[in-house]
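Trainee: Predicted model and sequence below, questions to follow.
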Amino acid sequence: MRHLWSFLAGLVVVPVTWVLVTLGQDGSAGTVNRWVEIGTSNTANLIEPAVYLAVGGIVLGLLGTLRISPLGPLVAGLLLITPYVGLFITPFRVRERIPSGWEFLGDPLPLRLPVENGTLFLIGMMLLIATFSGQRWRRWPVTVPQPVPATPDTPAPDPTLTDWPPVPSSAERDTAPLSLGYPDPDPTPTEPLPRRTGGGSPWSAPPGNLPRRDDATN
């Protein structure tokens, strides 16, 4: 399946590259020639042809360097070198087969230009060289994670009759007795409360030595 997609990509890249290279070369050559005629230059005029050439280079770079399948670069390279090779056999017939007088967004599109100056032949040979890598015809190896061997659980040692817990020392056994949290009683004895003598009633008159209320007011 990857070879099929690469083959279709090669068929699409050929006309796109031809058009972009033609626009870039014709625009660059026309701009520089105009500068020479008027004796001044404006670098902003080179932006449009530079964009065409940059996009064409990106498309060719993706097709030639991505290791998907070399079938696409092979097909594109053969198609791009065919017009130039045809110039060796029947140059006039090949030149007449290439359309002329086309325009793209109002700009002339001389498709014969990259064929006559050998640019398409150069690009096609570069794409053909990209197919000579034998590893590109193989599928990328898939890394399979290796299973980690499970470590066997070490069994717990069986307790024997001699494995008794250590006996606590005497210092650890002499601990304070448990309490409920109440404070310790005060060992100091308290004085007894005074008692009423004479068997009088607590509701009786005060002792005689105390002044009365009416005497105190007088």
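Mentor: Looks like it arrived, so ask away. This is a predicted model, so every value here is computed, not measured. Numbers count the residues shown, from 1 in each chain.
Trainee: Only C-alpha atoms from now on, for both contacts and neighbour counts.
Mentor: Noted.
Trainee: For the helix or strand harbouring W35, buried residues please.
Mentor: Assessed by DSSP states H and E, W35 sits inside helix 2-38. Of all the residues in helix 2-38, those buried under the rule 16 or more other CA atoms under 10 Å are 6-7, 9-10, 13-14, 17-28, 31-32.
Trainee: ok, structure two:
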Amino acid sequence: MRHLATFVAAVVLGPATWVLVALGQGRSLTVFDTAPNADLPSAGDPLAAFVFIAVAGMLLGVVGTLRLSPLGATLIGLGYLGSAVAAVFAPGRVINLLDHTLRIGGYDANLATPVRTGSAALLGSLLVVAVVSAKRWRQWPEAPADETPKPEDTPIPLGDLQRDTELVGAAGLTAQDRPQWETSWQSRR
């Protein structure tokens, strides 16, 4: 079940993150290309670029670092790395394939931007390294069978009855004292 969940997450988050990176880097390139000609960029331009890239990083961080199935991180990482490697051997084809501009909320995102800037290779490598991390494959520690508390050693919660010095010892009631406690409490009602 966890493999299916991370597969669905990869199918949704991989392309969404790609678009966010394209939006953020495209916006950032536009802002800093025009910065020498302007005294001060408008306040929303660098902030929008930062938000897009930060959200993309958070989305990939969820897939890459949490103790989920590594399937999602593997799929996204290999997809991003594959696009970067393909661009090394056939840059014209990859750019032609990805060179589409989306307009989202007044911002333009050229889908080839992550390949052009090298972000696809960087992010893909990070996700693949997260998959091969030894800690990711370890199981959560389980309590050894001999250290589990026995029912007679478990204190009974007392709430307001802690004032009753006749029934409460220094460590509280144990399961052995239950019949006495129940009898005493019922007789007071």
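Mentor: Thanks, I have the structure now. None of the values given here were measured: they were computed from a predicted structure.
Trainee: related to what we said a few turns ago, show me what the helix holding W35 of the first structure is packed up against.
Mentor: When contacts are defined as 3 or more CA pairs under 8 Å, 6 or more residues apart in numbering; DSSP states H and E, helix 2-38 of the first structure packs onto helix 47-65, helix 71-89, strand 107-109, helix 113-116.
Trainee: Can you give me the separation between the most centrally placed residue in the second structure and A10 of the second structure?
Mentor: Nearest to the geometric centre of the second structure sits V62, at 1.5 Å (CA atoms, centre = their mean). Relative to A10 of the second structure, V62 of the second structure is positioned 11 Å away (criterion: CA to CA, to the nearest Å).
Trainee: And for G24 of the second structure?
Mentor: From G24 of the second structure to A10 of the second structure the distance is 20 Å (CA to CA).
Trainee: counterpart of the residue nearest to the centre of the second structure in the first structure?
Mentor: Matched to the first structure by TM-score structural alignment, V62 of the second structure sits across from L62.
Trainee: The helix holding W35 of the first structure vs the second structure, average distance?
Mentor: Following superposition, helix 2-38 of the first structure is found to deviate from the second structure by 1.3 Å on average (mean CA distance after the TM-score superposition for the first structure).
Trainee: got the angle between that helix and helix 71-89?
Mentor: 50 degrees (axes from the mean of the first three to the mean of the last three CA atoms, to 10 degrees).
Trainee: now helix 2-38 of the first structure, how far from the chain's geometric center?
Mentor: Mean-position distance between helix 2-38 of the first structure and its chain equals 35 Å (CA atoms, centre = their mean, to the nearest Å).
Trainee: quick one, that helix and helix 47-65 angle?
Mentor: Orientation check (the same axes, to 10 degrees): helix 2-38 of the first structure against helix 47-65 gives 150 degrees.
Trainee: Now do the contacts for the closest residue to V51 of the second structure other than its chain neighbours.
Mentor: Take V51 of the second structure and drop its neighbours on the chain: the residue closest to it by CA to CA, 6 or more residues apart in numbering is G24, 7.4 Å away. Taking CA atoms under 8 Å, 6 or more residues apart in numbering as the contact definition, G24 of the second structure lies against A48, A49, F50, V51, F52, I53.
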